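>>> no sequence on this one, just coordinates:
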């Protein structure tokens, strides 16, 4: 069982200065996004056919999570890029994905339109390395424009849509030029010596993002990965801690122009230029980890349902209990949870993924009130009980986590730090008011035996304190 938060291929999360957006439309959309709390991410591309950690096998850095099976690098790279002629997800249909995610209680979705390998899962006009290319056997399928199909179906289910887009592109000859070796994840030539080459890559990036901002309906989030593509002036200790050499030359793709263009098409667009602290990182994204404390800015933990972002041929699914507990932990600290599910090479979700989404949805149908629209409430955690407050109603919720052998207690002691007047106390999923009384440092609540249904409350329970 993969019930753990593990360190991913990127970087440990660290606190840093946060610059809030000044545009009132973006500010309002960011506030709305914070209310949603739970989202779906999907990593899907050529790498799914190999069952590997996305496209990282193309990178020459010595990293423990990549394995080329002893294949020489140049041979591996050639093999990988030729996967375009094999990727043929004939069973692709995003409608059941969207329905399952909606039942799970998810409210927004981020899809990988392009990972670092440069393979576009949308019908771009900037390159032929794409799912709709004649080189792809899937290009004649009516659903060949995969990103378009996904965004459309999720919008029909009421989701807000987000675009994952990799700033580096290891296939583009003006990022990794075939004239030189590729020692690491960065571009492999001095942009000071070859400014026109870098300008061509910047224009390519700009044009691809504009296609995504104009041809795919309402887009609420531009989620940019590849934080090493950034101005040198933004390189800080966090970047240096990632453990690879930063080149002396600039990798500045002119985010100001990209964001100006993107918001001209999508005025309230939330931009997430991951790890590049500043005005274009509207929220932060700790990866495969949950911060230890409440943070003073918007954030989202992006976490996988299995041990990897992309499809794995021997997946280890995290338990529903663990995923629900993680959602509670993240929410109580003021964050959102973005849970990744990896489609298979043939374009389906595995049954275990559907099972997890269904079990989470069963719990959320009863307890989602304690999750949505919430903000941290002191003390956000005490004695395995997590606290949230609905920012609209002012009601406070106490969420108690239950381990596999636990049963719901007959009396709960809530450590509410502030003085509040409580009009009613209830257990979510029931209608009977609970007896309660104030005590030193909080409120004591009695749970009658007839309400302690172990089937209904096997993962966690939530008590609502309706304020007067």
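Great, that's in hand. All of these numbers come straight from a predicted model, not from anything done at the bench. Numbering: from 1, shown residues only.

>>> CA only for contacts and neighbour counts going forward, please
Fine.

>>> run the chain-centre distance for stretch 298-311.
Remark: stretch 298-311 is offset 6 Å from the chain centroid, using CA atoms, centre = their mean, to the nearest Å.

>>> typo on my end, stretch 425-434
In this view, stretch 425-434 has its centroid 33 Å away from the chain centroid, taken as CA atoms, centre = their mean.

>>> contacts for it?
Residues outside stretch 425-434 that contact it (CA atoms under 8 Å, 6 or more residues apart in numbering) are 366-367, 424, 435-436, 445-447, 451, 461-466.

>>> so which residues of the chain form helices?
24-36, 73-81, 94-104, 146-156, 195-214, 237-240, 255-265, 320-332, 351-367 (DSSP state H).

>>> for the ones you listed, which one sits closest to residue 407?
Across these, residue 407 has its closest neighbour in helix 320-332 (13.8 Å, CA to CA).

>>> list the buried residues for that closest one?
Across helix 320-332, burial judged by 16 or more other CA atoms under 10 Å covers 320-332.

>>> do the same with stretch 301-313
Quick answer for stretch 301-313 (16+ other CA under 10 Å): 301-312.

>>> output those in TSV, with distance to residue 92 appended to each entry.
Shown next, in TSV, are those (distance: CA to CA, whole Å):
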residue	distance to residue 92
301	27
302	24
303	23
304	21
305	20
306	20
307	23
308	21
309	18
310	16
311	14
312	17
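
>>> nearest to residue 380, of these?
Among the buried residues of stretch 301-313, residue 301 lies closest to residue 380 (CA to CA), at 16.9 Å.

>>> so what's that closest one up against?
Shown in contact with residue 301 (CA under 8 Å, 6+ apart): 285-290, 330, 335-338.

>>> most neighbours of all the residues you listed, which one?
Within the contacts of residue 301, neighbour counts (other CA atoms under 10 Å) peak at residue 335, which reaches 31 neighbours.

>>> before we move on, the earlier item: let me have the helices of the chain in CSV, adding distance to residue 111 as columns.
Output for the helices of the chain, formatted as CSV (distance: least, CA to CA, whole Å):
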stretch, distance to residue 111
helix 24-36, 16
helix 73-81, 21
helix 94-104, 11
helix 146-156, 7
helix 195-214, 12
helix 237-240, 25
helix 255-265, 17
helix 320-332, 20
helix 351-367, 17
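
>>> so of those helices, which one's packed in deepest?
A comparison of the helices of the chain by mean neighbour count, using mean count of other CA atoms under 10 Å, puts helix 320-332 on top with a mean of 23.

>>> use this one as the comparison:
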């Protein structure tokens, strides 16, 4: 994944300074503006199933959890990244690679992660099998730089990706494998013959095509392992959108501000997709930001689009400020996440929420507490979220609207945080059918309502107002005109 919305921050056990404000967008993947719908019937079917899930979990876990810093980016030499000026860059990279010899998650408990995610109301998983730093969280045969080659190697669960996928599969999650197309540890991507000036391949592919062919095969072979040896997969979630065919680099990509080389960094997606879908029929491919047949849904990062999108999409947001675990990180409130979920779903998307496990393999208790609070709200109000689609008029002020596949309309009123629940609510548009019942999902009971022109006015039970902030949002079901 890319940079959190706040700047680089949190530096290497105090060694990194705070990045300048302009760095805030440098690592973030902007969404594609073009979309090509899939035609494979199995992919179309799975995409519709995925759109029903609405709420997913992305787990960033790797070497960066050991010092508790931003994922991977500190080893990239671009001018928006700050490091301790007393440490030479090559020495810093060696120190970072060295975390592989101390990463020992002795409390690794994927069943607990899956249980918390289930209670949070999440329904699909994306797990980082490898981030840009090239450290593999699965037992790949293509590299020795992996979790099964360090102090955790003798643990019966050393092949952590396998056990993460199994644990979430047992909780009926759709399963997604995150995989970084760039691999900064590979000699076929960052060749030690040359300096590593930025996130791209550090040699001229036109001059050394054989080396890039090695890298294409390396990528293909690793993905083949994931597609063949780790159970049923629903999503292949490919990050690192700057690694792409040269012909797909358009004005939109140039606007990111990332350096763009004069050669193509094509990993041969047609070959990868053919292999992956033969192993996993109907697999959703998410080649992020590379518009075309291998980006089955779009992935705006650390933002919610201003308007509904007609294409399948998910907003990738973090529960705290960072994708991975960072000590003393600042978590968003359950109410804020619930409001984001409501807005995303009303605009036709899904929410993929980022949480970073600690280096010992546990989830931070503060994250767990917030996730369970979100799940408590979804237990009562999930009908307005799951299996819904956007309505033509998706919003009126702080009230959002969704529609179930059987035609039930939902109004979800997002309430101010830590404020008493109001005794009345109004919205304009999305009118209930005259004489019909309007049900408050929180209680399962009908509430009185009246209509004046294009406005609906509800009278809420006085008991709701007794505890300020108890209800992040109130959802209502009705039959629309």
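Perfect, I can see it now. Nothing here was measured: the structure is a model prediction, and the numbers come from that model.

>>> which among the contacts of stretch 425-434 of the first structure end up buried?
Neighbour counting with 16+ other CA under 10 Å marks 366-367, 436, 445, 447, 451, 461-466 as buried within the contacts of stretch 425-434 of the first structure.

>>> for the residues you listed, which one is nearest residue 127 of the first structure?
Nearest to residue 127 of the first structure out of those is residue 367 (CA to CA; 46.2 Å).

>>> matching the closest one against the second structure, which residue comes up?
Aligned by TM-score structural alignment, residue 367 of the first structure pairs with residue 381 of the second structure.

>>> so that match touches residue 477, yeah?
No. Between residue 381 of the second structure and residue 477 there is no contact under CA atoms under 8 Å: 9.8 Å.

>>> how do the contacts of residue 301 of the first structure look in the second structure, which are kept?
With both residues aligned by TM-score structural alignment, their matches' CA atoms under 8 Å, the contacts of those that the second structure also has are 285-290, 330, 335-338.

>>> of these, which belong to strands?
Counting by DSSP state E, these place 336-338 in strands.

>>> could you dump those to CSV with distance to residue 239 of the first structure?
What follows is those, written out as CSV (distance: CA to CA, whole Å):
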residue, distance to residue 239 of the first structure
336, 24
337, 24
338, 23
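
>>> tell me the one of these nearest residue 49 of the first structure?
Set against residue 49 of the first structure, the nearest of those by CA to CA is residue 338 (23.6 Å).

>>> what's near enough to touch the closest one?
38-41, 300-303.

>>> apply 6 Å and report the result again.
Contacts for residue 338 of the first structure (CA atoms under 6 Å, 6 or more residues apart in numbering) come out as 39-40, 302.

>>> that one and residue 273 of the first structure, how far apart?
Residue 338 of the first structure sits at a distance of 16 Å from residue 273 of the first structure (criterion: CA to CA, to the nearest Å).

>>> with residue 350 of the first structure instead?
Counting by CA to CA, the gap from residue 350 of the first structure to residue 273 of the first structure is 31 Å.

>>> with residue 295 of the first structure instead?
In this view, residue 295 of the first structure and residue 273 of the first structure are 18 Å apart by CA to CA.

>>> so which of these two has more stuff around it?
Per other CA under 10 Å, whichever of residue 295 of the first structure and residue 273 has more neighbours is residue 273, with 26 against 13.

>>> need the counterpart of the more buried one in the second structure.
By TM-score structural alignment, residue 273 of the first structure lines up with residue 287.

>>> counterpart of residue 45 of the first structure in the second structure?
Structural alignment places residue 45 of the first structure opposite residue 62 in the second structure (criterion: TM-score structural alignment).

>>> let me know how buried that match is, in neighbour terms.
A count of nearby residues for residue 62 of the second structure, using other CA under 10 Å, gives 29.

>>> OK, contacts around residue 53 of the first structure?
Counting by CA under 6 Å, 6+ apart, residue 53 of the first structure makes contact with residue 310.

>>> residue in the second structure matching residue 196 of the first structure?
In the second structure, residue 196 of the first structure lands on residue 210 (TM-score structural alignment).

>>> wait, residue 338 of the first structure
Counting by TM-score structural alignment, residue 338 of the first structure lines up with residue 352 in the second structure.

>>> ok, back up a step: just the ones of the contacts of residue 338 of the first structure in strands?
Using DSSP E, the members of the contacts of residue 338 of the first structure that fall in strands are 39-40, 302.

>>> nearest to residue 64 of the first structure, out of those residues: which one, please.
residue 302 (20.6 Å).

>>> just give the nearest non-adjacent residue to that closest one, would you?
Closest residue in space to residue 302 of the first structure, ignoring its immediate chain neighbours: residue 338 at 4.6 Å, by CA to CA, 6 or more residues apart in numbering.

>>> please tell me how far the one you found sits from residue 286 of the first structure.
According to CA to CA, residue 338 of the first structure stands 10 Å off from residue 286 of the first structure.

>>> before we move on, what about residue 179 of the first structure?
36 Å.

>>> do you know how far the alignment partner in the first structure of residue 315 of the second structure is from residue 283 of the first structure?
In the first structure, residue 315 of the second structure lines up with residue 301, judged by TM-score structural alignment. Distance of residue 301 of the first structure to residue 283 of the first structure, given as CA to CA: 11 Å.

>>> where do the strands sit along the stretch 1-150 of the second structure?
55-59, 124-130 (DSSP state E, counting those that start in this stretch).

>>> need the ones you listed in a markdown table (columns: distance to residue 147 of the second structure and mean neighbour count).
Below are the strands of the stretch 1-150 of the second structure laid out as a markdown table (distance: least, CA to CA, whole Å; neighbours: other CA atoms under 10 Å):
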| stretch | distance to residue 147 of the second structure | mean neighbour count |
| --- | --- | --- |
| strand 55-59 | 16 | 25 |
| strand 124-130 | 10 | 25 |
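
>>> could I get these in CSV, plus columns for distance to residue 404 of the second structure?
Converted to CSV, the strands of the stretch 1-150 of the second structure look like this (distance: least, CA to CA, whole Å):
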stretch, distance to residue 404 of the second structure
strand 55-59, 16
strand 124-130, 20
